[in-house]
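Peer 1: A predicted structure for the sequence below; I have some questions about it.
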Amino acid sequence: MYLIDTNVFIDAKNRYYPFDVVPGFWDWLKSAHLSAKIYTVEAVYDEVVCTADELCEWIKRMPKTFTLPAGDIGAASLTRLSGWANTCPQYTRAAVFEFLGAADYFLVAHAHTVSATVVTHERAGTGSRNRVKIPDACEAVGVSWMNPFDMLRTEQAAFRL
C-alpha cells in the first residue's frame, strides 16, 4: 500500500503528467486505488483542495476511500514520530514545530500505523537543519519510502499511445 505526498500530485499536474497530456496517469491512480494499492491522507487532501484548480477538482471526484481520515492514525505512531523529531539535534526548533503542524507529519505517522510506503519527491540526507524531510522522518521510524517513478515501475504502470 502506498500513501501519496502532496508534491507528487502537484508535480504530476504541473510537470510530468498534465491532465490534458497524460490522462492515463490520473486514470491509473484511480484504478490503483480501486485495487487498494494507493491512498492519500486527510492532511494531504486538505493541501490539494485549497488550490481551486484542476487538481483540486480531480481529488474531489476520487472515491471518499482514497483519503484516509486523520482519526485512523495510531497514537503510538504520532508519539513515536513526534518524539524523534523533538529529540533529533539536527533540526532547529522552528523546523520541528513546522513539521509537527504539517501534512508531512500526518502522512508519515499514518504510513507507520498501517505499514504503508510513502511516495514523495523529497530526498533523504540533505542535511537540512531548517526543514524535516519526509524520507528522513520515514527512516527514523522504520517507514519505507520511494519516489513516484519507482512506485510506477514497481507497479508496472505504463502510459502508451
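Peer 2: That came through, no problem. Numbering: from 1, shown residues only.
Peer 1: all contacts plus neighbour counts: C-alpha atoms, from now on.
Peer 2: Noted.
Peer 1: Surely Trp84 is within a helix?
Peer 2: Yes: under DSSP: H, G, I helix; E, B strand; the rest coil, Trp84 falls within a helix.
Peer 1: which one is it nearest to, not counting chain neighbours?
Peer 2: Of all residues not flanking Trp84 in the chain, Ala140 sits nearest, at 7.2 Å (C-alpha to C-alpha, 6 or more residues apart in numbering).
Peer 1: Could you give the number of residues near Met1?
Peer 2: Neighbour count of Met1, defined by other C-alpha atoms under 10 Å: 16.
Peer 1: is it true that it touches Lys37?
Peer 2: Yes: if you go by C-alpha atoms under 8 Å, Met1 and Lys37 touch, sitting 4.6 Å apart.
Peer 1: where do the helices sit along this protein?
Peer 2: With DSSP state H, the ranges of helices along the chain come out as 6-11, 23-34, 42-49, 54-61, 75-87, 93-100, 103-114, 134-141, 148-154.
Peer 1: Which positions within the last one qualify as buried?
Peer 2: The reference is to helix 148-154. For helix 148-154, a neighbour-count test (16 or more other C-alpha atoms under 10 Å) marks Pro148, Met151 as buried.
Peer 1: which residues sit against that helix?
Peer 2: For helix 148-154, the surrounding residues in contact (C-alpha atoms under 8 Å, 6 or more residues apart in numbering) are Val8, Val119, Thr120, His121, Ala158.
Peer 1: putting a second one here so we can go through both:
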Amino acid sequence: MAYSIDTSYFVNAWKIWYPYDTFPRVWTVLASAASGRQLFVIDRVYGELRKQVPDLVTFLDLHAPGWSRKTSGDPAMNSALTRLESDLLAGKVIRDYPPQNVRRYLGVADPAIVLHADLHGHVVVSNELSDQYTKKGSKLPDLCQLRGVQHATPAAFAAIWGHTFRVSAQPPPAGASCQKYSSMRRTKSDSLGGSWAHALFSLPSGSTSRKDLGRPRVVALSTS
C-alpha cells in the first residue's frame, strides 16, 4: 500500500510536529519509506512544498529520489478532473458551491491528490477535517469519501509506522501556541525508541465545532 501525502501534513510535520533538528530519525524513517515508494507526493503537492518548506524538499530529493509523481498531462487524470467538474457543478460534492470557483478549485492540489489515489489505489494522508458545507472547496476527507478512497489522519498514519498518539490528561498552558508548547514538552532524545510529547490540533472529545481547533491539545507519540 502506498500513501499520498497532502501539503499540509508535510508542512506541519516539518515545521511543528517533528522538526528535523530535534527528530532526525523520524525523517530517516519517512525518507526510507519514500525511497521504497511506500509514500509519495503528486507533482502539484511537490510544487506547493517547494514554496513553503524548500529545505524539506531538498532533504527528500537527496534521500528519496522520485518521491514526486507526475499527474499533469495524464489522460486518465484529465478525464477524472472533467467528471469531478461535472459533479461539482451538479452539487454532488459541495452544497451551494459557487460555479465561478469550480475552475479555481480544480487547479489546486487537493482534487488531484484524491483522483490520483482513486486511479491507483493509494491512501490519502492529511490533517484536514470533514466539512461538507464549506464554500471554499471540498475538504480531503469528504472528497475521499465521495470517491471511495481511503483517508488517513496524522494519528492513523503514525500508527502505520508503529507509533501511537495518546491524549495527555495535562492541558496546555492558556494561550500557548502549538510550536511553543511543542518545544516545552519535547524530550531531548531523538531516538524512535523513546517517547515524547508535542501539540496536535484536533477537536476535543465530543465537540463538533471547528472553532475548537484554535487550542492545541497535548499528545504523546511513542513506539507501540
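Peer 2: Happy to help now that I have it. Worth saying up front: this structure is predicted, and the values here are computed from it rather than measured.
Peer 1: if we can go back for a sec, between the helices of structure 1, which one is closest to Leu68 of structure 1.
Peer 2: In terms of C-alpha to C-alpha, the element of the helices of structure 1 nearest to Leu68 of structure 1 is helix 42-49, at 5.8 Å.
Peer 1: buried residues in that closest one?
Peer 2: Buried-residue list, helix 42-49 of structure 1, by 16+ other C-alpha under 10 Å: Glu42, Ala43, Val44, Tyr45, Val48, Val49.
Peer 1: now, which of those residues sits nearest Asn147 of structure 1?
Peer 2: Using C-alpha to C-alpha, the buried residues of helix 42-49 of structure 1 come closest to Asn147 of structure 1 at Val44, 16.4 Å.
Peer 1: wait, that closest one sits on Leu3?
Peer 2: No: if you go by C-alpha under 8 Å, Val44 of structure 1 and Leu3 don't touch, sitting 9.8 Å apart.
Peer 1: Overlap of the contact sets of those two?
Peer 2: Leu107.
Peer 1: What does Leu119 of structure 2 correspond to in structure 1?
Peer 2: In structure 1, Leu119 of structure 2 lines up with Thr113, judged by TM-score structural alignment.
Peer 1: which residues does that match contact?
Peer 2: Applying C-alpha under 8 Å, 6+ apart, the residues contacting Thr113 of structure 1 are Ile73, Gly74, Ser77.
Peer 1: Just the buried residues from those residues, in ChimeraX please.
Peer 2: Those of those that count as buried under 16+ other C-alpha under 10 Å are selected in ChimeraX with:
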select :73,77
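Peer 1: got JSON lines for the contacts of Thr113 of structure 1, with distance to Ala12 of structure 1 too?
Peer 2: Output for these, formatted as JSON lines (distance: C-alpha to C-alpha, whole Å):
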{"residue": "Ile73", "distance to Ala12 of structure 1": "27"}
{"residue": "Gly74", "distance to Ala12 of structure 1": "30"}
{"residue": "Ser77", "distance to Ala12 of structure 1": "29"}
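Peer 1: My understanding was that Ala95 of structure 1 contacts Tyr105; is that so?
Peer 2: No: at 11.8 Å, Ala95 of structure 1 does not count as touching Tyr105 under the criterion of C-alpha under 8 Å.
Peer 1: who has more neighbours, these two?
Peer 2: Remark: of Ala95 of structure 1 and Tyr105, Tyr105 carries more neighbours, 24 against 18, as counted by other C-alpha under 10 Å.
Peer 1: Near the closest residue to that one other than its chain neighbours, how many residues? Count them for me, please.
Peer 2: Leaving aside its sequence neighbours, Tyr105 of structure 1 sits nearest to Phe99 (C-alpha to C-alpha, 6+ apart; 5.9 Å). Neighbours of Phe99 of structure 1 under the rule other C-alpha under 10 Å: 21.
Peer 1: contacting residues around Phe99 of structure 1?
Peer 2: Neighbours of Phe99 of structure 1 in contact, by C-alpha under 8 Å, 6+ apart: Tyr105, Arg131, Val132.
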